[in-house]
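S.K.: Just the structure for this:
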Amino acid sequence: MSIQWFPGHMHLTRKAIAERIKDIDVVIELLDARLPGSSSNPLLAGLTGHKPTLKVLNKQDLADPARTPAWLAWYAAQADTGAIALDASDGAPARRLIEGCRQLAPLRKGLSRPMRVLICGIPNVGKSTLINTLSRKSQAKTGDEAGVTKQEQRIVLADDFYLWDTPGMLWPKIIVPESGERLAASGAVGRNAYDEELVALQLLAYLQQHYGAQLLERYKLDLSLEALQALPDDELLEHIARKRGAVMSGGRLNLQKASELVLTDFRGGAIGRITLETPEEFAVWLAAGQAQEAERRARRQERERARPGRGGRGR
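M.R.: Predicted coordinates:
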């Protein structure tokens, strides 16, 4: 299933980042701790050049605590990169962000050399909520829909620390299908870009194998763990529909409603603390996606060369 979503205001965000970055010392990329690889924007590397980057795994209270350290280590091992995890309960997020940025750019300090930081992230990653916490007032609009923030904002975290907030931005082409599915499941993609039932089925297929006990508990399913893991994902969705009363007249199951329930439960943490990928899994998916994209480009170039008048076989 291919999921793509890049509305017009995201083009403007890309241009704004490219213009702002020349005056920036450190880039903060806010990631979803439940999908730390899939929520990292590949566009940023090209836009920000070699600027030091602090990867912030947000919503860690919703993520699997056994998997978050692996992701922090994975990002921290990259050049000019730091990594921390945050959630809404963190009592001093400003201090932690400032400390993380100071470690990446230790010479930027004092009124004569203030720290200038750009914070970026995909839609619905919790950036607006974090900005409101940092500024201690509702400077940024929040919501559970992708694409709420559409204007750049500046926040002063300290006398010598300036933070520029940008609207949430995805990238024009998601080449890793698994990433598209996870972005949709998390709510980072607009609803018109995907089929909720298909996304819910993909989510359930992963949860069956990695978080089966949580599914059994949440939906009170009369199955053993082994039976759950062997069940086709569409049959599992039907079980959930019956348990949650998603039944229409005549006894027909309302799979659309059941799908919405599953996605809402995941996004709100009702199923449990879940991370939908490990660094190793994501690396495999990314390599496969890059290989397929390279093949598509090669075929397209071959077709271009074969067109009449272009010096190819068609001449």
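S.K.: can we go C-alpha only for contacts and neighbour counts from here?
M.R.: Will do.
S.K.: quick one: the residue most central in space within the chain from D87, how far?
M.R.: The centroid of the chain falls nearest to S39 when counting by C-alpha atoms, centre = their mean (2.6 Å). Distance, S39 to D87, by C-alpha to C-alpha, to the nearest Å: 16 Å.
S.K.: what does A45 give?
M.R.: A45 is 25 Å from D87, by C-alpha to C-alpha.
S.K.: Between the two, which is the more surrounded one?
M.R.: A count of neighbours by other C-alpha atoms under 10 Å puts D87 above the other of A45 and D87, at 18 against 12.
S.K.: how about the helices of this structure, start to end?
M.R.: 8-20, 42-48, 68-76, 93-104, 127-135, 177-186, 196-210, 212-219, 225-230, 233-243, 255-268, 279-306 (DSSP state H).
S.K.: To compare against the first, here's the next sequence to fold:
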Amino acid sequence: MTIQWFPGHMHKARLEMEALLPKVHLVIEVLDARIPYSSENPLLAEIRGDKPCLKILSKSDLADDSMTELWLDYFGRSANMRAHAVTTEDVPTIRRIKHLAIRMLPERENKQINAMIMGIPNVGKSTIINFLAGKKVAKTGNTPAVTKSQQRVNIGDGITLYDTPGMMWPNVHNPNSGYRLALLGSIKETAMDYAEIGFFAARFMLDYYPKQLTERYDLDEVPASELETIEAIGRKRGCLGKSSVVDIDRASRILVTELRQGVFGLLTLESPEIMEKEKAETAAAVAAKNESAATRDARRKQKFVAKQKAKRESRERR
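M.R.: Next up, the predicted model:
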């Protein structure tokens, strides 16, 4: 599945971020703890350059604790970067963000700190801002792209937060990342196909959490395929149409919705090891696509030159 969802306000947000960045001392990027790699916007890395960066793994209460520790360690090994996991069920984890920001900028001791907070849609950025400010200053919601414009928020301790709209990037080249983003609600529903996402979710559960899958839907055995999984869920939940045929779309929506809600327990959909593997595969696929495009352009150019040459020779013979 190819994800292409980049509304006009997101392009505007990027331009505003780039204009504001010279005034910013620290970039805070909010990620979904269940998909730290897929929710990391490559455009944001490009925009912030070498600015100090604090990665916030939100919704960590829905993620596998052991995997979250792996990700914190992974990000912590990068220069000029720190990582911190938070949950709205434990407000002190959010308030500690201020202390971490101050510690990352010892040269700004007793001076004003300007921090830009970034993140893709629906990672909980606005909720975090509201807790840091101690009041509701940012709109929140379960649908992506709630925040539409930039705002400045004083969160105390000499820190000013520049809130930015949740921003996707024009093309998600890694298909697995596209599925994960859609599965966890970072893509607007009109830009995705529930059946496709349902099949991806089914394959993930079969590969990594088969016991939780069978227990949740009271299945006698682990299904052999994604389609069998969706059909089994559909029969258990009464998603039947004419002639008792399972409605794949309805059954897929049930699986996707329940996985988003965390009813299967603590799940993380990717690891640093998976990330490195998929990064390499994606880079190779993009390079091959670019090479193919370059070859097609070269052939078109040769064809055009040959055609022009033939026309000249034809005129000269007259």
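S.K.: quick revisit: out of the helices of structure 1, which gets nearest to L30 of structure 1?
M.R.: Closest approach to L30 of structure 1 among those is made by helix 127-135 (6.9 Å; C-alpha to C-alpha).
S.K.: With distance to L157 of structure 1 added, can I get the helices of structure 1 in a markdown table?
M.R.: Formatted as a markdown table, the helices of structure 1 follow (distance: least, C-alpha to C-alpha, whole Å):
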| stretch | distance to L157 of structure 1 |
| --- | --- |
| helix 8-20 | 18 |
| helix 42-48 | 22 |
| helix 68-76 | 24 |
| helix 93-104 | 7 |
| helix 127-135 | 7 |
| helix 177-186 | 29 |
| helix 196-210 | 38 |
| helix 212-219 | 39 |
| helix 225-230 | 48 |
| helix 233-243 | 46 |
| helix 255-268 | 29 |
| helix 279-306 | 32 |
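S.K.: deepest of those, which one?
M.R.: helix 177-186 (a mean of 23; mean count of other C-alpha atoms under 10 Å).
S.K.: Check the spacing between R113 of structure 1 and G8 of structure 1 real quick.
M.R.: Taking C-alpha to C-alpha, one finds R113 of structure 1 at 36 Å from G8 of structure 1.
S.K.: any idea how far Q290 of structure 1 is from the counterpart of K289 of structure 2 in structure 1?
M.R.: Counting by TM-score structural alignment, K289 of structure 2 corresponds to R296 in structure 1. Distance, R296 of structure 1 to Q290 of structure 1, by C-alpha to C-alpha: 10 Å.
S.K.: for D234 of structure 1, same thing?
M.R.: Counting by C-alpha to C-alpha - D234 of structure 1 and Q290 of structure 1 are separated by 30 Å.
S.K.: Any idea how many residues pack against whichever residue in structure 2 pairs up with D195 of structure 1?
M.R.: Correspondence of D195 of structure 1 to structure 2, assessed by TM-score structural alignment: D193. Neighbour count of D193 of structure 2, defined by other C-alpha under 10 Å: 15.
S.K.: mind listing what the counterpart of L161 of structure 2 in structure 1 touches?
M.R.: L161 of structure 2 maps onto L163 in structure 1, with residues paired by TM-score structural alignment. Residues near L163 of structure 1 by C-alpha atoms under 8 Å, 6 or more residues apart in numbering: R116, V117, L118, I119, R154, I155, V156, L157.
S.K.: and stretch 292-307 of structure 1, how far out from the chain's middle?
M.R.: 30 Å (C-alpha atoms, centre = their mean, to the nearest Å).
S.K.: Show me what G212 of structure 1 lines up with in structure 2.
M.R.: By TM-score structural alignment, G212 of structure 1 lines up with P210.
S.K.: State the distance from its match to Q150 of structure 2.
M.R.: P210 of structure 2 is 43 Å from Q150 of structure 2, by C-alpha to C-alpha.
S.K.: How about I113 of structure 2?
M.R.: On the measure of C-alpha to C-alpha, I113 of structure 2 and Q150 of structure 2 end up 18 Å apart.
S.K.: With neighbour numbers in mind, choose between the two.
M.R.: Remark: of I113 of structure 2 and Q150, I113 carries more neighbours, 20 against 12, as counted by other C-alpha under 10 Å.
S.K.: of the helices of structure 1, which approaches S2 of structure 1 most closely?
M.R.: Among the helices of structure 1, helix 177-186 sits nearest to S2 of structure 1 (C-alpha to C-alpha), with 5.8 Å.
S.K.: and the angle for the closest one with helix 196-210?
M.R.: Counting by axes from the mean of the first three to the mean of the last three C-alpha atoms, to 10 degrees, helix 177-186 of structure 1 lies at 110 degrees to helix 196-210.
S.K.: what's the average distance of helix 177-186 of structure 1 to structure 2?
M.R.: Its aligned residues in structure 2 lie a mean 0.5 Å from helix 177-186 of structure 1 after superposition (mean C-alpha distance after the TM-score superposition for structure 1).
S.K.: packing partners for that helix?
M.R.: helix 196-210, helix 255-268 (3 or more C-alpha pairs under 8 Å, 6 or more residues apart in numbering; DSSP states H and E).
S.K.: how about it, aligned to which bit of structure 2?
M.R.: With TM-score structural alignment as the criterion, helix 177-186 of structure 1 aligns to 175-184.
S.K.: residues making contact with that stretch?
M.R.: By C-alpha under 8 Å, 6+ apart, stretch 175-184 of structure 2 touches 1-3, 35, 37-39, 172, 187-189, 192, 197, 200-201, 256, 259-260, 269.
S.K.: Now for F6 of structure 2: which residues touch it?
M.R.: By C-alpha under 8 Å, 6+ apart, the contact list for F6 of structure 2 reads M167, M168, W169, P170.
S.K.: Please tell me how far the last one sits from P42 of structure 2.
M.R.: Think P170 of structure 2. In terms of C-alpha to C-alpha, P170 of structure 2 sits 10 Å off from P42 of structure 2.
S.K.: ok, back up a step: reformat the helices and strands packed on helix 177-186 of structure 1 into a markdown table and put distance to L72 of structure 1 next to each item.
M.R.: As requested, these are exported to a markdown table (distance: least, C-alpha to C-alpha, whole Å):
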| stretch | distance to L72 of structure 1 |
| --- | --- |
| helix 196-210 | 20 |
| helix 255-268 | 21 |
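S.K.: quick one: which of the ones you listed is nearest R315 of structure 1?
M.R.: When these are compared by C-alpha to C-alpha, helix 196-210 sits nearest R315 of structure 1, at 45.1 Å.
S.K.: Against which helices or strands is that closest one packed?
M.R.: With contacts defined as 3+ C-alpha pairs under 8 Å, 6+ apart, the secondary structure elements packing on helix 196-210 of structure 1 are helix 177-186, helix 225-230, helix 233-243, helix 255-268.
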